[in-house]
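Enquirer: one predicted model, sequence on top.
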Amino acid sequence: MSLAGKTLFISGGSRGIGLSIALRAARDGANVTIAAKTAEPHPKLPGTIYTAAEEIEKAGGKALPAICDIRDEAQVGEAVARTVERFGGIDICVNNASAIQLTGTLETDMKRFDLMHQINTRGTFLVSKLCIPHLKLAANPHILNLAPPLDMAAKWFKNHVAYTMAKFGMSMCTLGMSAEFARHGIAVNSLWPLTAIDTAAVRNLLGGANVAAMSRSPSIMADAAYAILNRPARETTGNFFIDEEVLRAEGVIDFSIYAPGTKGPLAGDFFVPDDVFERTETQVSRVFN
């Protein structure tokens, strides 16, 4: 497997899972556009598009840092055009950018509601839409959405219906576009973690250090994404992949490398269907159910 010479367009890839996916591809010598808003250091969040680009180059890839608010069609269009101009095309689109607020209906102001839908659902739709004309020209084109399985259980909606709607909107892009573009040979899939991932969102919003200690590193998502993006596009579309299951299919047995030092069960992530937890060999605590 190799992504050498492939061009990835990654939204929101200045930190966390998006950056980890970028670095895994860069180790092969891939080209990566980091399309994100963070151009200046944030007081609470690590990394900018420029520090991400430096890391990608050090890892062996080529990087294009692009200041891009994916709510703005013109900015996305410019970032896509710059990518094609710099690298000659786009092989892979990774929709990683996301906004989260876990509040109930009465506590969710409409400005935040709009933000989540504009970034999660509309942003995924827009970035995909503008990349697809170039993906049609690629040899093994993939769209990968960092979005959950469509598990329509009330428990995933009752405490934060606005966020769930916005996140499932990304998943519906997978469902619809995988069928729409199958004849063009474009793979459209979702990838979601079995467990919580130790990111800024977990540390700042989802339980802090306690949940972070029960989480895996972003590298498990990067390795799973890498495996998916190397598969034949025409044979790999319309799937809602879970990271651990992808890697087990690749022959991975030891998952301790993704959670070094962790003792006891890991925190199961949001939106993971009960049947997935039931068939996993990993000890998982359903912290977010």
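Expert: Good, I have the coordinates.

Enquirer: all contacts plus neighbour counts: C-alpha atoms, from now on.
Expert: Noted.

Enquirer: now residue 284: how far from residue 156?
Expert: In this structure, residue 284 and residue 156 are separated by 18 Å, where distance is defined by C-alpha to C-alpha, to the nearest Å.

Enquirer: to clarify, my last question referred to residue 228.
Expert: 26 Å.

Enquirer: looking at the two, which one has more neighbours?
Expert: For residue 228 versus residue 156, neighbours defined as other C-alpha atoms under 10 Å are more numerous around residue 228 (24 against 19).

Enquirer: quick one: residues contacting the more buried one.
Expert: For residue 228, the contacting residues are 236, 246, by C-alpha atoms under 8 Å, 6 or more residues apart in numbering.

Enquirer: tell me the SS of it?
Expert: State at residue 228, reduced to three classes by DSSP: H, G, I helix; E, B strand; the rest coil: helix.

Enquirer: please report how far it lies from residue 177.
Expert: 17 Å.

Enquirer: correct me if wrong: residue 59 contacts residue 26.
Expert: Yes - because the distance of 5.7 Å satisfies C-alpha atoms under 8 Å, residue 59 is recorded as touching residue 26.

Enquirer: which one's more surrounded, those two?
Expert: In this comparison of residue 59 against residue 26, neighbours counted by other C-alpha under 10 Å, the higher total goes to residue 26 at 27 against 18.

Enquirer: for residue 130, see how far away the more buried one is.
Expert: 23 Å.

Enquirer: do the same with residue 2
Expert: 25 Å.

Enquirer: what segments of this protein are strands?
Expert: Residue ranges of the strands in the chain, as given by DSSP state E, are 7-11, 31-36, 62-67, 92-95, 142-145, 187-192, 240-242, 266-267, 284-285.

Enquirer: from those strands, which stretch is densest packed?
Expert: strand 31-36 (a mean of 29; mean count of other C-alpha atoms under 10 Å).

Enquirer: between strand 7-11 and that strand, find me the angle.
Expert: 10 degrees (axes from the mean of the first three to the mean of the last three C-alpha atoms, to 10 degrees).

Enquirer: strand 31-36 packs against which elements?
Expert: Counting by 3 or more C-alpha pairs under 8 Å, 6 or more residues apart in numbering; DSSP states H and E, the packing neighbours recorded for strand 31-36 are strand 7-11, helix 49-59, strand 62-67, helix 73-87.

Enquirer: got the buried residues for the second one?
Expert: Buried residues in helix 49-59, counting neighbours by 16 or more other C-alpha atoms under 10 Å, are found at 49, 50, 51, 52, 53, 54, 55, 56, 57, 59.

Enquirer: and the fourth one, what does it touch?
Expert: Meaning residue 52. Listed by C-alpha under 8 Å, 6+ apart, the contact set of residue 52 reads 13, 14, 15, 19, 34, 65.

Enquirer: this is the comparison structure:
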Amino acid sequence: MSLKGKTLFITGASRGIGREIALKAAQDGANIVIAAKSTQEHPKLGGSIFTVAQEVEAVGGQALALQLDVRDQDAVVLAMKQAAAHFGGIDILINNAGAIKLSGVETLDPNRFDLMYQINTRAVMVCSQAALAYLKNSDNPHILNLSPPLNLDEKWFASYAPYTITKYGMSMLTLGMNQEFASYGVSVNSLWPRTIIATAAIEFSLGGKQLFSRARKPNIMADAAYRILNSEKRALTGRLLIDEEILRESGITDFSEYRYADSEDELMVDLFVKE
């Protein structure tokens, strides 16, 4: 397996899972477009498009850092054009950018819902639409959305239906685009973690850093994504995948290396995943 020479356009790649996928592909000598809003390191979150670009190049990849707000359709179209011109095309789109607020209908500010919808759902359509012209020219094109399996258990709607709706929208786009883009040879999948991942979303939105003892590192998602992106000619497509599931299909059975902390605490299963 290798992504050498492939061009990956990754949204939200300045930190977390997006950054980890970028570095994994860069080790093969891939071209990485780091498309995110952060041009300076956040005092709490760290990371920027430029720090990740440096990391990508340090491990053997080629980097293009582009400041991008995925809510801006014109900016997305321009960024895709710049990326394709710089690297000679686009082979892979990873829709990783996301927004989260676990509040119910009674208390959620509608403006916050608009933000989640625009980033979690609308941006997947906009970015995929803008990338498609370039993906059509790739010999093994992929779209990978960081979104969950569709689990209609009421518990996923009871307390935070607005967020659930926007993430499920991504997954439904996966299923739709898989069929719509089949004639172009584009593989379209979703990927979601079985357990919580030690990221800023957990630290600041889902309970705090103390949960990291029950979390895995982002590299498990990168390793799973790597296997998906190396599948060829739509051999793997139209699936709403779980990281551990795809790695098990690849023959991996020991997941201890992915634990964030040397702890005996039970790993916490992520949202939308059946226990």
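Expert: Okay, I see it. This one's a predicted model, so the numbers in the text were calculated from it and none came from an experiment.

Enquirer: can you pull the TM-score for these?
Expert: The pair, once superposed, lands on a TM-score of 0.98 when counted by TM-score structural alignment, normalised by the length of structure 2; 274 aligned residues with a C-alpha RMSD of 0.9 Å.

Enquirer: circling back: need the strands of structure 1 in CSV with distance to residue 113 of structure 1, can you?
Expert: Conversion of the strands of structure 1 to CSV gives the following (distance: least, C-alpha to C-alpha, whole Å):
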stretch, distance to residue 113 of structure 1
strand 7-11, 20
strand 31-36, 20
strand 62-67, 23
strand 92-95, 19
strand 142-145, 20
strand 187-192, 22
strand 240-242, 25
strand 266-267, 27
strand 284-285, 29
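
Enquirer: who wins for proximity to residue 84 of structure 1 among these?
Expert: Distance to residue 84 of structure 1, taken as C-alpha to C-alpha, is lowest for strand 7-11 among these, at 8.9 Å.

Enquirer: just the angle between that closest one and strand 62-67, please?
Expert: Computed with the same axes, to 10 degrees, the direction of strand 7-11 of structure 1 lies at 30 degrees from that of strand 62-67.

Enquirer: quick check: strand 7-11 of structure 1 compared with structure 2, mean distance?
Expert: By mean C-alpha distance after the TM-score superposition for structure 1, the fitted strand 7-11 of structure 1 averages 0.3 Å away from its aligned residues in structure 2.

Enquirer: still on that earlier bit, state the pair within the buried residues of helix 49-59 of structure 1 that is farthest apart.
Expert: Checking the buried residues of helix 49-59 of structure 1 against each other with C-alpha to C-alpha, the farthest-apart pair comes out as 49 and 59, at 15.3 Å.

Enquirer: ok, residue 182 of structure 1 touching residue 189?
Expert: No - shown here, residue 182 of structure 1 and residue 189 do not form a contact pair, counting by C-alpha under 8 Å, at 11.5 Å.

Enquirer: any idea how far residue 60 of structure 2 is from the residue nearest the centre of structure 2?
Expert: Within structure 2, one residue has its C-alpha closest to the average C-alpha position: by C-alpha atoms, centre = their mean, that is residue 96, at 2.8 Å. Using C-alpha to C-alpha, residue 96 of structure 2 is found at 22 Å from residue 60 of structure 2.

Enquirer: next one: residue 150 of structure 2
Expert: In this structure, residue 150 of structure 2 and residue 60 of structure 2 are 37 Å apart, going by C-alpha to C-alpha.

Enquirer: what do you get for residue 264 of structure 2?
Expert: 36 Å.

Enquirer: looking at these two, which is more packed in?
Expert: Here residue 264 of structure 2 and residue 60 are set side by side on neighbour count (other C-alpha under 10 Å), and the busier one is residue 60, at 17 against 8.

Enquirer: tell me where the stretch 151-289 of structure 1 has helices.
Expert: 161-180, 200-205, 208-212, 219-229, 243-249, 274-279 (DSSP state H, counting those that start in this stretch).

Enquirer: list the buried ones in the last one?
Expert: For helix 274-279 of structure 1, burial by neighbour count (16+ other C-alpha under 10 Å) applies to residue 277.

Enquirer: how about the second one?
Expert: Judged by neighbour count using 16+ other C-alpha under 10 Å, the buried positions of helix 200-205 of structure 1 are 200, 201, 202, 203.

Enquirer: ok, the third one touching residue 210?
Expert: What it means is residue 202 of structure 1. No - with contacts defined as C-alpha under 8 Å, residue 202 of structure 1 does not count as touching residue 210, sitting 9.5 Å away.

Enquirer: which ones are touching the closest residue to residue 89 of structure 2 other than its chain neighbours?
Expert: Closest residue to residue 89 of structure 2 in three dimensions, ignoring its sequence neighbours and counting by C-alpha to C-alpha, 6 or more residues apart in numbering: residue 134, at 5.8 Å. Applying C-alpha under 8 Å, 6+ apart, one finds that residue 134 of structure 2 lies in contact with 84, 89, 90, 91.

Enquirer: got those as JSON lines, with distance to residue 253 of structure 2 and neighbour count columns?
Expert: Shown next, in JSON lines, are the contacts of residue 134 of structure 2 (distance: C-alpha to C-alpha, whole Å; neighbours: other C-alpha atoms under 10 Å):
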{"residue": "84", "distance to residue 253 of structure 2": "38", "neighbour count": "19"}
{"residue": "89", "distance to residue 253 of structure 2": "36", "neighbour count": "22"}
{"residue": "90", "distance to residue 253 of structure 2": "33", "neighbour count": "29"}
{"residue": "91", "distance to residue 253 of structure 2": "30", "neighbour count": "27"}
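
Enquirer: look up how far residue 130 of structure 2 lies from the nearest residue to residue 220 of structure 2 once chain neighbours are set aside.
Expert: Setting aside the residues directly before and after it, residue 220 of structure 2 is nearest to residue 258 in space (C-alpha to C-alpha, 6+ apart), at 6.0 Å. Look at residue 258 of structure 2 and residue 130 of structure 2: by C-alpha to C-alpha, they are 34 Å apart.

Enquirer: give me the more crowded residue out of the two.
Expert: For the pair residue 258 of structure 2 and residue 130, the greater number of neighbours falls to residue 130 (19 against 15), based on other C-alpha under 10 Å.

Enquirer: so what's the closest residue to the more buried one other than its chain neighbours up against?
Expert: Distance criterion C-alpha to C-alpha, 6+ apart; nearest residue to residue 130 of structure 2, sequence neighbours excluded, is residue 77 at 5.4 Å. In this structure, residue 77 of structure 2 makes contact with 127, 130, 131, judged by C-alpha under 8 Å, 6+ apart.

Enquirer: overlap between these and structure 1?
Expert: Retained in structure 1 (both residues aligned by TM-score structural alignment, their matches' C-alpha atoms under 8 Å) from those: residue 130.
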